[in-house]
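1. Here is a sequence with its predicted model. Questions after.
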Amino acid sequence: MSTTTTTETYSTTDVENVVRRFAADLRMIADSSGTISGDEVAKYVHDVEMLAKKGYLKSVDVTLLNLGTEERAAKYTVDADAGGLVSSRPGNAMWPRLTFGTLRIIISYTAAYDADARETLSGKLRFSWTKSYDDTTHSSLSDDGGRNYTSGSYGLKRKDWTK
């Protein structure tokens, strides 16, 4: 028998504060690119927040595609020890409106998101997430900086890419 103890220095309110900044970005991206509706944004944000609060969220990759070609991307990576980061305001998320633009959102999970966790969350997420084999290195794009969103010691580090 073994015992494991973990200490979190952030609260669910911290997660909610950080996810609100992610939500502001996603709304700006969706509105400016015209790719997904406000209702869809709300569903994505719900799933991201639920997974983050349970400690299952590793990252969220958002990519604007035009006929399958990457045009812009942002990857939000969870930092559960973000006390040393300086928080930014949401922004720099006005993406172009493309004739054949689509938005791809890929969530990566922590190792804690096992079969039991999936069963616990079954029916509670707004989307039925499936395994993705898409390349999210964005090697065809150029680094375009990023931002940090933090509250307490919980944070999301956003890395941006553009053409």
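-> That came in fine, so what should we check first?
2. Please count neighbours and contacts with C-alpha atoms only from this point.
-> OK.
3. would you list every one of the helices in the protein?
-> Taking DSSP state H, the helices of the chain run over residues 12-33, 38-53, 115-121.
4. looking at those helices, which is buried most?
-> Using mean count of other Cα atoms under 10 Å, the stretch among these with the greatest mean number of neighbours is helix 12-33 (a mean of 20).
5. elements contacting that helix?
-> helix 38-53, strand 142-151, strand 154-162 (3 or more Cα pairs under 8 Å, 6 or more residues apart in numbering; DSSP states H and E).
6. try this one next to it:
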Amino acid sequence: MPTDKKDLWDFGIIMFQLLALSHPFASESDEIMADLILKSEPVASMPILLSYKLRSTILSLLDKDPEKRPTTTELMDLPEVRRRRTEQLLQKMKIEDQLKNEKEKEIQQKKEQEQKEKERKLKSGLTRGPYYQLQFFCYFPNSFIINLRDPS
């Protein structure tokens, strides 16, 4: 059954491969690779462009002794990881604020449109609505029957 330390070793292998573009225990056969994994340090080297801290962290994940490997908590507490997590959190908050502001703006625009539509209907209602029909009825009483059949 995989343990936290085993998963961290796997993570170290993946990180090494991604950054060095080669397997840390590259060999010509699976048997030799298994022997290298059990008995030696990684044969491939990490790129010198990587920070010392990153290289040493990845190599510590590949330590043969599981007790010497860092825990997930220790990894998450690395200054680089904390800084990146903080940056991601701030970016997420910024995006959420932008979405909230856009939503509020949409709601405000919708309210303004509804208000304009209401005002337009109110203005048109004064010339064609019940008030107009009442005026029309006062001048032409027989048209009341027409207005009852066709209120428009």
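-> Happy to help now that I have it. Remember, predicted model here, so these are calculated numbers, not experimental data.
7. Drop the TM-score for these two in here.
-> Overlay of the two chains. TM-score (TM-score structural alignment, normalised by the length of the second structure): 0.25; 62 aligned residues with a Cα RMSD of 4.7 Å.
8. circling back: I'd like the helices and strands packed on helix 12-33 of the first structure as a markdown table, with distance to residue 20 of the first structure appended.
-> Below are these laid out as a markdown table (distance: least, Cα to Cα, whole Å):
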| stretch | distance to residue 20 of the first structure |
| --- | --- |
| helix 38-53 | 8 |
| strand 142-151 | 9 |
| strand 154-162 | 11 |
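9. in which helix or strand would I find residue 75 of the second structure?
-> Secondary structure from DSSP states H and E places residue 75 of the second structure in helix 72-76.
10. That helix: which residues count as buried?
-> The neighbour-count check on helix 72-76 of the second structure (16 or more other Cα atoms under 10 Å) flags residue 75 as buried.
11. which residues sit against it?
-> 4, 8, 81-82 (Cα atoms under 8 Å, 6 or more residues apart in numbering).
12. Select from these the one having the most neighbours.
-> Neighbour counts for the contacts of helix 72-76 of the second structure, by other Cα atoms under 10 Å, peak at residue 8, which reaches 21 neighbours.
13. Counting neighbours, what do you get for the residue lying closest to that residue once chain neighbours are set aside?
-> Spatial nearest neighbour of residue 8 of the second structure, excluding adjacent residues (Cα to Cα, 6 or more residues apart in numbering): residue 61 at 6.1 Å. Neighbourhood size, residue 61 of the second structure [other Cα under 10 Å]: 26.
14. ditto for residue 60 of the first structure
-> Residue 60 of the first structure has 20 nearby residues by other Cα under 10 Å.
15. hang on, it packs against residue 108?
-> Yes - here residue 60 of the first structure reaches residue 108: they are 6.3 Å apart, a contact under Cα atoms under 8 Å.
16. Just give me the longest helix of the second structure.
-> Under DSSP H, the second structure gives helix 79-128 as its longest helix.
17. Using neighbour counts, pick out the buried residues of whatever helix or strand comes next after it.
-> Sequence order places helix 130-139 as the next helix or strand after helix 79-128 of the second structure, per DSSP H and E. By neighbour count with 16+ other Cα under 10 Å, helix 130-139 of the second structure contains the buried residues 133, 137.
18. tell me, what residue is most central in the second structure?
-> residue 92 (6.8 Å; Cα atoms, centre = their mean).
19. Spit out the contact partners of it.
-> Per Cα under 8 Å, 6+ apart, neighbours of residue 92 of the second structure: none.
20. hmm, back to that, distance between the helix holding residue 75 of the second structure and the chain's centre?
-> 23 Å (Cα atoms, centre = their mean, to the nearest Å).
21. do the same with stretch 88-104 of the second structure
-> Worked out by Cα atoms, centre = their mean, stretch 88-104 of the second structure lies 10 Å from the chain centre.
22. What of stretch 74-90 of the second structure?
-> 17 Å.
23. that older thread, dump the helices of the first structure to JSON lines, plus distance to residue 160 of the first structure.
-> Below are the helices of the first structure laid out as JSON lines (distance: least, Cα to Cα, whole Å):
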{"stretch": "helix 12-33", "distance to residue 160 of the first structure": "12"}
{"stretch": "helix 38-53", "distance to residue 160 of the first structure": "19"}
{"stretch": "helix 115-121", "distance to residue 160 of the first structure": "30"}
